[in-house]
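>>> Give me a 3D structure for the following:
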Amino acid sequence: MEAIIIIAVVVIIIWAYGKKKRSDFAREFNIVFPTGKFKLKKRGHPASVNEFTLVYPHWEYAKADGTKDARRSSNSLIGGDSTLSVGAWEVRCPNPVHLYSLITELRTRGTAIDLIPQEQVKLQRGSVILQARHATSVAELVQTFYRKPDLFSHFCAELCRQQGYEVTEYQEPGFDFTAELGGVEGLVACSCLNVHSNVGLPAVRKLVDANVLAGTQELMYMTTGGYSSQAVALAQQEGVHLIDGTQLIGMVQQAWGGSSSSEGISYTEYTLTMEELMQGYPADAQLVP
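Next comes the predicted model:
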């Protein structure tokens, strides 16, 4: 009995000590500490750079796609701690999603933390999108998205969101995303072309054909160029709403023309979504965050 009491006292002391460190950390950075299993250690001096690393579990024996190799009789998930170095603190957590929630909370309160590669990619994309929001001509849009078709479709999706649409990005053959407004859903395809180039009949037909399976009520094509006479004829026949370069730049100026071109990129532009965070797990081990 005495041994049990001693063990209980030790556990309580460890728990209380850990809680105090969380409280000290939260007070220093003016945050609400998120839930999760965290280990905190305070060093003697602040680190030169605030940075973090996300570590995901992986199968001891995995196939090429990262999923479990079922041919192995003994095969288990191997984990590790994700780490954060901020100020004079070192934080470790076995769950990368939980650690990232702490990082997001810190950034929200103004603490600068270096970006990891996934975030740098999103930041670069956000920089391009921000530049496009302040375009004053179709030629500027074309120059911004030259050889960046995926970013152009993402920009068009953002533009539709500004118009009040609920957008889901797919990038399936024939269309780039769906847009829903007032219960009416449609497929949207995008092409960034030179100002004097035209979207041809095959591209518009692909959009129409894609809707055979999707069965939406509306179809829209958006481009920085124009449309061939055959494409226009098919669009009129099938009820496809065509947005050319002139109309597109008008939509851009209506959506963002009043914003300052010197505005910076918010941390939310490069914050990883839950879907993006979960991509680090093996497909057959999507653990509950």
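>>> From now on I want contacts and neighbour counts done on CA atoms only, so please keep to that.
Will do.
>>> ranges for the strands of this protein?
Assigned by DSSP state E, the chain shows strands spanning 39-42, 51-53, 58-59, 77-78, 82-86, 89-93, 166-172, 175-181, 184-191, 198-199, 218-223, 226-227, 240-243.
>>> And the fourth one, what does it pack against?
Strand 77-78 makes packing contacts with strand 58-59 when contacts are defined by 3 or more CA pairs under 8 Å, 6 or more residues apart in numbering; DSSP states H and E.
>>> show me the contacts for Cys190.
152-153, 156, 175-176, 221-223 (CA atoms under 8 Å, 6 or more residues apart in numbering).
>>> And for Asp24?
Contact partners of Asp24, counting by CA under 8 Å, 6+ apart, are absent.
>>> ok, now Gln171?
Counting by CA under 8 Å, 6+ apart, Gln171 has contacts Phe177.
>>> Can you tell me how far Thr104 is from Leu84?
In this view, Thr104 and Leu84 are 12 Å apart by CA to CA, to the nearest Å.
>>> Here is a second sequence; please produce its structure as well for comparison:
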Amino acid sequence: MTMTMAMFARSSRSSARALLRCQAPSVRRLAGNTRCLSALTSGLNSGSSSSSTTSQPWRVIDSQTRIRGALSFSSQAGTETAGDADASAEETALTSKQLEEARKRYRFTRQDFQPLQTKPLHFDMVFDMTESKVKVTLQTTIKHDGAQPLSELKLNAKELQVLSVEQLDKFTPLGGGNDFVAHVQSFGEPRALQYEVDTVDHFLVIKLDKPVQSGEEFVIRTVSVATPTENILEGLYFDYTPEGAPKTIITQCQQHGFQRIVPCIDTMDAKAYYTTTIVAGTRYTNI
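This next block holds a predicted model:
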């Protein structure tokens, strides 16, 4: 049974920043020094002065430092001395650094992303499903926006078996349009490319024998095999399955799960349109 879905919609990655904020661990679940995140943010956002924050409860950062609201205090009683003031300033700097590290760990901002040098425009994907392996033939239309010619393309690829990498020389460029059916139908015969699989940093490194010039579109075809997992909730993984039914396979692409399904530019700003075809046995009845 072949089921085809033509999906001309933007990737859901645009909601990634909001999703991160909504699902970030609460202050009670954070470990160690990152407990300062909610306490500091609360005090800073409320505009509290030193007099108002002193009524707030203590929050422990480490064995030597405690904070109230947005301010840090010495745990020693008595009149504050110059040494106490220096220690307080040092503690404030420490908590600011911890706050920045915590924010960096759990949040992304626009400043975290540089303009893409190679931008995906369209994915044409064919999924050949079995209960243990999923073979994906992917044709990715990419535009090169870098200033220099492109002779090597690095795609994120994690825990994938790459079977082949090819380039299509003959095709009708999209040119900013969205006639994806005609675009895919124009694809000519592919030619093989040399490639390497980096299993340490999880990249598929493709050698382009004809450098792509700035502003040009090109099409890369990859054939790879993904293995759904039981305990990694990214990419393709098995979910609860009713008795007597084939294994239920779930997809999870955020934040970096798409590279567990196909070789791709797997960043939250790499948005593209896509067309998907799913080939599966008749035991599968739902998508």
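>>> Drop the TM-score for these two in here.
The TM-score (TM-score structural alignment, normalised by the length of the second structure) is 0.25; 125 aligned residues with a CA RMSD of 6.4 Å.
>>> who has more neighbours, Thr104 and Leu84 of the first structure?
Neighbours per residue (other CA atoms under 10 Å) separate Thr104 of the first structure from Leu84, with Leu84 holding more: 22 against 18.
>>> Can you list the neighbours in contact with stretch 206-220 of the first structure?
Contact partners of stretch 206-220 of the first structure, identified using CA under 8 Å, 6+ apart, comprise 173-175, 184-189, 238-243.
>>> If we only consider those residues, which is nearest to Cys160 of the first structure?
Nearest to Cys160 of the first structure among the contacts of stretch 206-220 of the first structure is Val188, at 9.7 Å by CA to CA.
>>> With adjacent residues omitted, what lies nearest to the closest one?
For Val188 of the first structure, ignoring the flanking residues on the chain, the nearest one in space by CA to CA, 6 or more residues apart in numbering is Met220 at 4.8 Å.
>>> okay, now that neighbour: neighbour count?
Number of residues near Met220 of the first structure (other CA under 10 Å) recorded here: 21.
>>> what residues are up against Ile129 of the first structure?
By CA under 8 Å, 6+ apart, Ile129 of the first structure lies in contact with 151, 155.
>>> ok, 10 Å please
By CA atoms under 10 Å, 6 or more residues apart in numbering, the contact list for Ile129 of the first structure reads 123, 141, 144-145, 151-152, 154-156, 158.
>>> do you know how far the nearest residue to Met274 of the first structure once chain neighbours are set aside is from Gln118 of the first structure?
Distances taken as CA to CA, 6+ apart put Val97 closest to Met274 of the first structure, at 7.9 Å, once the chain neighbours are dropped. For Val97 of the first structure, the distance to Gln118 of the first structure (CA to CA) stands at 14 Å.
>>> Neighbour count for the two, which is higher?
Shown here are Val97 of the first structure and Gln118; by other CA under 10 Å, Val97 has more neighbours (21 against 13).
>>> Thr53 of the first structure versus that one, what's the distance?
The spacing between Val97 of the first structure and Thr53 of the first structure, counted by CA to CA, is 11 Å.
>>> Residues that sit against both of the two, list them.
If you check Val97 of the first structure and Thr53 against CA under 10 Å, 6+ apart, the residues they both contact are Ser82.
>>> hang on, the earlier thing: can you add distance to Arg27 of the first structure and give the strands of the first structure back as a markdown table?
Formatted as a markdown table, the strands of the first structure follow (distance: least, CA to CA, whole Å):
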| stretch | distance to Arg27 of the first structure |
| --- | --- |
| strand 39-42 | 14 |
| strand 51-53 | 20 |
| strand 58-59 | 35 |
| strand 77-78 | 34 |
| strand 82-86 | 14 |
| strand 89-93 | 13 |
| strand 166-172 | 39 |
| strand 175-181 | 44 |
| strand 184-191 | 47 |
| strand 198-199 | 58 |
| strand 218-223 | 50 |
| strand 226-227 | 58 |
| strand 240-243 | 53 |
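>>> Now do the helix ranked longest in the first structure against strand 89-93, angle only.
In the first structure, with assignment by DSSP state H, the single longest helix is helix 2-29. Counting by axes from the mean of the first three to the mean of the last three CA atoms, to 10 degrees, helix 2-29 of the first structure lies at 120 degrees to strand 89-93.
>>> Just the buried positions in helix 2-29 of the first structure, please.
By 16 or more other CA atoms under 10 Å, the buried positions in helix 2-29 of the first structure come out as 18, 22, 25, 29.
>>> for these, which one is nearest Ala255 of the first structure?
Nearest to Ala255 of the first structure, judged by CA to CA, of the buried residues of helix 2-29 of the first structure is Phe29 at 36.2 Å.
>>> ok, the closest one touching Leu106?
Yes. When contacts are counted by CA atoms under 10 Å, Phe29 of the first structure is listed as touching Leu106 (7.1 Å).
>>> any residues in contact with both of these two?
Residues within reach of Phe29 of the first structure and of Leu106 at once, by CA under 10 Å, 6+ apart, are Val86.
>>> next structured bit after the longest helix seen in the second structure?
Using DSSP H, we find that the single longest helix of the second structure is helix 82-106. Later in the chain than helix 82-106 of the second structure, the nearest helix or strand by DSSP states H and E is strand 118-129.
>>> Give the other helices and strands that that next one contacts.
Counting contacts by 3 or more CA pairs under 10 Å, 6 or more residues apart in numbering; DSSP states H and E, strand 118-129 of the second structure packs against strand 2-7, strand 134-144, strand 150-156, helix 180-185, strand 217-226, strand 273-279.
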